[in-house]
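Student: Structure, please.
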Amino acid sequence: MSRRTSSILAALAVVPLVAALAACATPAADGGDAGASGDSIRIGVVGKGDPQWAAFEAAAEEEGIDIEIVDFSDYAQPNPATTEGELDLNQFQHIVYLADYNVSAGEDLTPIGSTAIYPLGLYSTKYDSVKDIPAGETVAVPNDASNQARGLLVLQSAGLITLKSGGTIFSDLADIDEAKSKVKVTALEASLTPTSLPDLAAAIINNDFVQDAGLTFEDAIAQDDPTDPNALPYVNIFATRAEDANNETYKKLVEIFQTNPDVQAGLIEASGGTGVPVQIPAKELQSSLAKVEADTKAHKG
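Tutor: The predicted model follows:
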């Protein structure tokens, strides 16, 4: 999921991790076709017009890999299409979204590579630094469940609050340990957080509302910390069926996406400069998915 849905992230000042990726540009090592649908590998995305995809097609072709970018207008469509074999891969979502799909649908799609994280930021018109915010001041977070949990994790990473559970994708205001927290937290409708800044010490503001409020992404005084394990579930990923997780050609495509300068430049351009590329080993992504799926099952009861 891009910043359209993750508002992030989604993401973040990141120091890329080194991924252990195979360098094979030929069909799968087991001798099968490169893609489930034939020699052309079909990759589902939301927003085919984003500049990274044309660059990705060209870079893959230079490596002898024929890919077809399949565009979807609805985020609910690429995962079922991948499950049914209509797609070989998809790239549009973060781990939290994939976990919810797998749990709800009883499927086993799995991440094989990371792309970027889109930061969720904390903004203030009163203070230039988190350290300047006095104890007892009030900070706002969005009141929708997904962004509220993520916003609380940002506040915890910034040292403003402590969450009793340590923080999860389901954290809410009741999870705040007030005795151990520096600030008070209130929840507001997401579109109201920027306009309420004059009455607050700071507020978590979704990316979609930052520029509308006359702010820039560089104005954030804190944002998701990609080195924090709590941020990992919000990293955007390539996903495929579990039985294809070791397909060498798919791994090569991930490597191309992560290392080709034209692809990376297109990703940054498409995100308005907010996306931060990340390279996280597939095993770490898969471990994170397993944890988030377990948490999701427990939460849904």
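Student: C-alpha only now, for contacts and for neighbours.
Tutor: Noted.
Student: show me where the stretch 101-250 of the chain has helices.
Tutor: Under the criterion DSSP state H, counting those that start in this stretch, helices of the stretch 101-250 of the chain are mapped to 145-157, 207-210, 248-259.
Student: Can you get me the centre-to-centre distance for the longest one and its chain?
Tutor: In this case it means helix 145-157. Relative to its chain's centre, helix 145-157 lies at 14 Å (CA atoms, centre = their mean, to the nearest Å).
Student: Let's see this one next, to set against the first:
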Amino acid sequence: MSISKKFLAATVALPLIALLAGCASSGSGSTDAGDSTGNSDPVKIGVVGASDPYWETYKKAAAEEGITVDIVDFTDYAQPNPALTEGELDLNQFQHIVYLAQYNVSAGEDLTPIGATAIYPLGLYSTKYDDVADIPEGSTVAIPNDESNLARGLLVLQSAGLVELKDGGSIFATLDDIDESASKVKVTTLEASLTPTSLPDVAAAIINNDFVEDAGLTAADAIAQDDPSDPNALPYVNIFAARADDADNPTYAKLVEIYQTTQAVLDGVQEASGGTAVFLTTPVDDLRASLADVEADTAAHGG
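Tutor: As a prediction, the model looks like this:
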């Protein structure tokens, strides 16, 4: 099934300054790594935003099931997938399917979803204007520069009436797809973590959910956003990802289950997201089918 041009998007995806300490891993990919069989190696999970308190809650919940978890923090989205590919991580949890598909196609890799977490809306924020209608003609709006969230940001701007995209846009939209003569604003791209700090210099900015709280904002401050409940949004479900060899690892599947069913973890995620998380337990086969579809479309669009 080919992806609709009206696809909506979700969180969660940009060069990294440096890997933080603790990123070294056994890279064993063992089916019993860190589990109750007595293997002491922790399961290393790469995330963006390890300071969120729910990760400590999650580690404790996993420990109660006999699984030792080590949360490895990254400062942006570019490195968790390469780190997983290279065996420095066992899993990562920071991205949606579209972002993973783009990584797999561009890098020639086969990382795979092993479970869903949530969909998050992508919001447009401003410290100058309380309403999209107040944004002046010809002003500048900033959006993230990574491929999947750039396209998604453009779709949010289009739905808000700020830009017009040629042929209605798609999940592959770029700045070249903006019909400037029909658009109200100019668009500039920045590394995702910098869009919040750009707010004093632009009329508004698309800010990924991971960076909203750090910017001193809440989801309620968004003056526009996409709709995570749209049925076409499956490719934007955030996921746990593993190497293909570990696709059916029972310990990793248990870690997904712990995330999905531990109320204290879900409450923490919801608090960190400003009440915006829409939790999902989408069947893994559906996630993988969606990934295959997006990878095919991504390859057809030149990767």
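Student: give me every residue that touches Leu109 of the first structure.
Tutor: 79, 83, 98, 102, 239-242 (CA atoms under 8 Å, 6 or more residues apart in numbering).
Student: taking these one by one, which sit in strands?
Tutor: Counted as lying in strands by DSSP state E, out of the contacts of Leu109 of the first structure, are 239-240.
Student: got a markdown table for the contacts of Leu109 of the first structure, with distance to Leu153 of the first structure and neighbour count too?
Tutor: Listed next are these as a markdown table, based on distance: CA to CA, whole Å; neighbours: other CA atoms under 10 Å:
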| residue | distance to Leu153 of the first structure | neighbour count |
| --- | --- | --- |
| Asn79 | 27 | 27 |
| Thr83 | 32 | 19 |
| Leu98 | 20 | 26 |
| Asn102 | 24 | 19 |
| Ala239 | 25 | 29 |
| Thr240 | 28 | 27 |
| Arg241 | 30 | 21 |
| Ala242 | 30 | 14 |
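Student: show me where the stretch 101-250 of the second structure has strands.
Tutor: In the stretch 101-250 of the second structure, the strands defined using DSSP state E, counting those that start in this stretch lie at 112-116, 118-119, 123-125, 140-144, 186-190, 204-207, 224-225, 238-242.
Student: which one of those strands is the most hemmed in?
Tutor: strand 204-207 (a mean of 30; mean count of other CA atoms under 10 Å).
Student: elements contacting that strand?
Tutor: strand 123-125, strand 140-144 (3 or more CA pairs under 8 Å, 6 or more residues apart in numbering; DSSP states H and E).
Student: Nearest to Tyr75 of the first structure, out of the helices of the stretch 101-250 of the first structure?
Tutor: helix 145-157 (15.9 Å; CA to CA).
Student: the inter-axis angle of the closest one versus strand 138-142?
Tutor: 140 degrees (axes from the mean of the first three to the mean of the last three CA atoms, to 10 degrees).
Student: ok, and what's touching helix 145-157 of the first structure?
Tutor: Contacts of helix 145-157 of the first structure (CA under 8 Å, 6+ apart): 120-122, 141-142, 161-163, 167-172, 187, 204, 206, 222-225, 228, 230.
Student: rewinding a little: now the strands of the stretch 101-250 of the second structure in JSON lines, with distance to Gly66 of the second structure?
Tutor: Putting the strands of the stretch 101-250 of the second structure into JSON lines (distance: least, CA to CA, whole Å) gives the following:
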{"stretch": "strand 112-116", "distance to Gly66 of the second structure": "20"}
{"stretch": "strand 118-119", "distance to Gly66 of the second structure": "25"}
{"stretch": "strand 123-125", "distance to Gly66 of the second structure": "38"}
{"stretch": "strand 140-144", "distance to Gly66 of the second structure": "39"}
{"stretch": "strand 186-190", "distance to Gly66 of the second structure": "42"}
{"stretch": "strand 204-207", "distance to Gly66 of the second structure": "37"}
{"stretch": "strand 224-225", "distance to Gly66 of the second structure": "40"}
{"stretch": "strand 238-242", "distance to Gly66 of the second structure": "19"}
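Student: looking at the ones you listed, which is closest to Asp41 of the second structure?
Tutor: strand 238-242 (16.7 Å).
Student: quick one: the closest one to the first structure mean distance?
Tutor: Average distance, strand 238-242 of the second structure versus aligned residues of the first structure after superposition (mean CA distance after the TM-score superposition for the first structure): 1.2 Å.
Student: Leaving out the residues flanking it, which one is nearest to the equivalent of Arg288 of the second structure over in the first structure?
Tutor: Using TM-score structural alignment, the partner of Arg288 of the second structure in the first structure is Gln286. Excluding the flanking residues, the one nearest Gln286 of the first structure by CA to CA, 6 or more residues apart in numbering is Pro111, at 6.1 Å.
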